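**Q** what follows is a predicted structure for the sequence shown.
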Amino acid sequence: MRMVVLGLGYLGATHAACMAELGHEVLGIEVVPKKRQQLAAGEVPFYEPGLPDLLKRHIDTGALRVSDSYAEAAEFADVFFIAVGTPQKKGEYSADLSFVDSAIDELVPLLERDALILGKSTVPVGTANRLAERADELAKDVNVEIAWNPEFLREGFAVLDTLHPDRVVVGAFPGGTAEETCREIYSSMLEENTPFLVTDPSTAELVKTSANAFLATKISFINAIAEVCDAAGADVTAIADAIGYDARIGRKFLNAGLGFGGGCLPKDIRAFMARAGELGAAEALTFLREVDNVNMRRRTRMVEVTREVCGGSLLGKRVAVLGAAFKPESDDVRDSPALNVAGQIQLQGASVSVYDPKAMDNSRKLFPTLDYAADAIDASEGADVTLVLTEWKEFVTLKPQVLNPVVRERNIIDGRLCLNRQSWEAEGWSYYS
C-alpha cells in the first residue's frame, strides 16, 4: 500500500521504516529541517538499536521517502498515520495536542480523495471524536475517516515491537474502512496470529493510557515496598522474586530502584489524571498522583543516600554518575531520573562527572553545567562515591578492580539493584542500594 507518516520523531521514524519493511511504499513528513535532512540521507537522529540499518536500506531502495510537503502527502496516498508528539503542557498536567491538531488542519483541506487517518500518537480519550468533527468541517466534498491505532513501543526494542507486536488495536467508528485497511496493512503480523482487537476510538485511546498507567503503578508499587524494606531491614529484591512467581502478578516491572522516566510514562499518567478530571472522574485516578509521588521520592532518596555516604554533606565531594539515559539501550534523557539526581547533587555542592554510552550529547544539551567523562574510568577519577543510575550492560558487568586505582573512596551506590554486591564487597567496596 501507499501510506504517509506525519511526524518523524522517535515513533514516526520507526513506524515509517517498519512499514517499508513490510513492503509498503511510505512517504514521511517532517517539518523540522535538520531532522528531515538527516532522515532523507538515511541517518537516524536518535539512538535505537536496529533502526539505522532498516531506515538506510529503505531510503536507498526508494520504498521510504522524506518530505516537508503536506500537498505532496495529500496527493501521494489515501492512508495517513499521525505520529507527532504530545508533550506535557508547561505548568500543567494536560497533554499539548497542538501538533496533532496542526497535522489535521494542514492535511485535510488538501485532500481530494476519500482518506483514512490513523492516529498513532498517545492522546487523551475523546481526541479522535474531536478530530473527526474537525475533519468534517475542513474536508472539501470528500470523506475523511478518523480512527485510532495506538503504538506500544519499548525504547530499545522499537523495531521488534513494531514488526512483531503483542497486539494490534484499532479504534474505529461504525461503517468505516479502518478495520479492513488495518488488516491489509498488518497482514504479515496477523499471519503470525498476533491478536487483532477492534474497538471504538475512545476505547483504543484508553487502552494505551491504561497500559502506561498500569506499568507506572507496578513500578511505583515495588518502590513503595522498597521504602518499607529500608525501614524494616528487609530485602525488596527477594520480595519481588517471591511475589513475581504468582501468575496474577508476574515478575516484570518489579525491579525496585530509581524509578521511571522518559518521554512517555511520566507525562502520560499526568495527562490521564488531567483528562479524568475534565470528564468528572478525577477521583477514579487519584492513586496515580501517589504513583507519581513515589516515583519522584526515589530521586530524592538517592540524593539523601549519596549525602549520607559522603558523611552528611556533599560540599566539595566528587561524585561519579554512571548512566544518564532514563533506561538502557536509549539516548533519551527526557525526565531522566539519573540526570535529575546528578543535577540535585551538583546543586548541593558536589563536583559531578557523568558518563553514559549513548546519551552524552543529549545530556549536555539538557544539563550543560555538569561535567562529562569519556568512559566509566574517567568519570570515577578521584570519586568519593560512584553511582550506577542506568543499568547499561557496560555498568552491570563493570569489574570493581578496574575502578580501584582511580577512585578516592570505594563507595558504590547501586541505583538499579543491578550489580553483584558480593563481587564489589570482596574488593573492599562499601555497597549501598
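**A** Structure's in. What do you need?
**Q** contacts and neighbour counts: CA atoms only from here.
**A** Will do.
**Q** can you map out the helices along the stretch 51-200 of the chain?
**A** Assigned by DSSP state H, counting those that start in this stretch, the stretch 51-200 of the chain shows helices spanning 51-61, 70-76, 98-107, 127-138, 158-163, 178-185, 187-191.
**Q** spatially nearest residue to residue 171 (excluding sequence neighbours)?
**A** Nearest in space to residue 171, with sequence neighbours left out and distances taken as Cα to Cα, 6 or more residues apart in numbering, is residue 201 at 3.8 Å.
**Q** ok, that neighbour to residue 124 distance?
**A** The span separating residue 201 from residue 124 equals 11 Å under the rule Cα to Cα, to the nearest Å.
**Q** structure B:
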Amino acid sequence: MRISVIGCGYLGAVHAASMAKLGHDVVGVDTDAAKVEALAQGEAPFYEPGLPELLREAVATGRLIFTTDIGAAADAQVHFLCVGTPQKRGEYAADLRYVNSAVDSLLPHLAPGSLVAGKSTVPVGTARGIAERVAAVQPEAMVAWNPEFLREGYAVKDTLHPDRIVYGVPGGPGSDRGRIAEVMLDEVYAAPLAEHTPKVVTDYTTAELVKTAANSFLATKISFINAMAELCEATGADVTQLADAIGHDARIGRKFLNAGLGFGGGCLPKDIRAFMARAGELGVDQALSFLREVDSINMRRRVRMVDLAREVCGGSIVGRRVGVLGAAFKPDSDDVRDSPALNVAAQMQLQGAHVTVTDPQAVPNAERAWPDLTFAATAEAAAAGADVVLLLTEWREYRDLDPVAFGEVVAGKRLIDGRNVLDPARWRAAGWTYRALGRP
C-alpha cells in the first residue's frame, strides 16, 4: 500500500521503517528539517536497538522516503498520525496541539477513500472530533484509531510482531464504513496478522481507552509493588522474594513486579495524568482517583532514594561525591524524559552533593536536560573517588560489574541498588555496604 506517516519522532520513525519492511511504500513527514535529513540518510536521531539497520535497509530499497513537504502524502491510501501528545505545562491534561496541527496540514491533501489512522495516545473523544473535521473537508475519507503499544528498547519487534492489534473504526465493527476501514488496515498489517496476531475491532472510544487503560494498569502494578517495598522496609521483609512468591500466581504474574525507583519516560507518567484529567472533564474523576496514589507512590521512590544515600553517608550528603550509574529512564534507550535516575541525581546535586552521572547512550540528552550535572563516559569514571554509588538504570553492563574490581576506584564502598538487580551477597562479600529499596 501507499502509506504516509505524519510525525517522525520515536513512534513515527519506527512505524515508517517497519511499514516499509512489511513491503509498503512509505513517506514520512515531519516539520523538523534536521531530523528529516538524518532519517533520509538512514540515521536514527535517537537510540533504539535495531532501528538504524531497519532504516538503512528501507531507505536503500526506495520504499521509504522522508520529507518536510506534507504534499508528498497526497497519494497515500492510509495516513498514520504519529505525533506526540505531551503533558500540558502546569496541567495534567494532554497537549493536543501537535495532533491538531498535523490534521490541519493533512486535510487539504486527503483523497476520496483514504484513511486517517491515529496512533498517538489521546484523550477519549479525540478520534470523533478528528473524524468530524475530516468529514467536513473530504466526506469520502475515513478516520480510524489504531493505538500503538511500543516498549522502548523493543519498538521494532513490537511493531513487526505485535502482541495485539486494535482498530477503532467509524461506526463501530460491522458498520459499512467500519468494514472498509478494517479491510484497509488488514492490508497494512497483513504480515503480522498472518502470524495469528490477535486483532480487536471496536469503536473509537474503546480503542482510545485501550492504550490509556493498559498504561494505567502497568503503572498501578509497579506502584503496588513499590508500596509493598515501603512495608518491607518497615518490617525487614524482602520485596524481591515477596514479588517472586505472589508472581507465581497466574492471576497476578511476575512481570512489572520489580520494586525500585519506579517508572518514568514519555508515556506512563503523562498518560495516567491525562487519563485522570479527562475523567474529570467527563465527570467521573472518582473512578480514577486511585491513580493519584499510583503517581504519588511512584514519585516517593525518588525521594526515598535520596534518603537512603543520606543514611549510608552518615546522615548528610553535603560535600559527598556521588557516582550515578544510569541517566535514561530505562535500559536500551537514550530517553531521559521524566527519568527517575536524572531526577535523583539532580536532587542530590541541589542538596549539596558532587554528582557524576554516566550512561551508555543517554549522556548527550542528559547533558542538555541537566547541564549543571557532571557526566562521565564509563561507570569507573563516574565512581572514581565516590563516597556512594547509586545504580539507577539497570543496563546490562552495570549488572555485570565486578564488585571487587569496581571497589578499587571508589573512596567508600557504599552501593544503593535502585533497581534491585544486583546480588546483595556477592557485593557484601566484596566489602560493600549494600542497600536497596524494600530489602533488608
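**A** That came through fine. What you see is a predicted model; the values in this text were computed from it and never measured.
**Q** before we move on, the earlier item: with mean neighbour count as added columns, please give the helices of the stretch 51-200 of the first structure in TSV.
**A** Putting the helices of the stretch 51-200 of the first structure into TSV (neighbours: other Cα atoms under 10 Å) gives the following:
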stretch	mean neighbour count
helix 51-61	18
helix 70-76	17
helix 98-107	16
helix 127-138	17
helix 158-163	19
helix 178-185	16
helix 187-191	15
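**Q** for residue 254 of the first structure, find the nearest of those.
**A** For residue 254 of the first structure, the closest of these is helix 158-163, at 20.9 Å, according to Cα to Cα.
**Q** mean deviation, that closest one versus the second structure?
**A** Overlaying the second structure shows helix 158-163 of the first structure at a mean distance of 0.5 Å from the equivalent residues (mean Cα distance after the TM-score superposition for the first structure).
**Q** show me what that helix is packed against.
**A** Using 3 or more Cα pairs under 8 Å, 6 or more residues apart in numbering; DSSP states H and E, the elements in contact with helix 158-163 of the first structure are helix 10-21.
**Q** the helix it packs on packs against which elements?
**A** In terms of contacts (3+ Cα pairs under 8 Å, 6+ apart), helix 10-21 of the first structure is packed against strand 2-6, strand 25-29, helix 51-61, strand 64-67, helix 158-163.
**Q** could you give the number of residues near the alignment partner in the first structure of residue 227 of the second structure?
**A** With TM-score structural alignment defining the correspondence, residue 227 of the second structure maps onto residue 224 in the first structure. Residue 224 of the first structure has 20 neighbouring residues, counting by other Cα atoms under 10 Å.
**Q** please apply the same query to residue 397 of the first structure.
**A** Using other Cα under 10 Å, residue 397 of the first structure is surrounded by 12 other residues.
**Q** mind checking what residue 371 of the first structure lines up with in the second structure?
**A** With TM-score structural alignment as the matching criterion, the partner of residue 371 of the first structure in the second structure is residue 374.
**Q** hmm, its match is touching residue 357, no?
**A** Yes: proximity of residue 374 of the second structure to residue 357 meets the contact threshold set by Cα atoms under 8 Å, at 6.2 Å.
**Q** before we move on, back to that, against residue 145 of the first structure, how distant is the residue nearest to residue 171 of the first structure?
**A** For residue 201 of the first structure, the distance to residue 145 of the first structure equals 12 Å [Cα to Cα].
**Q** out of those two, which sits in the busier spot?
**A** A count of neighbours by other Cα under 10 Å puts residue 201 above the other of residue 201 of the first structure and residue 145, at 25 against 21.
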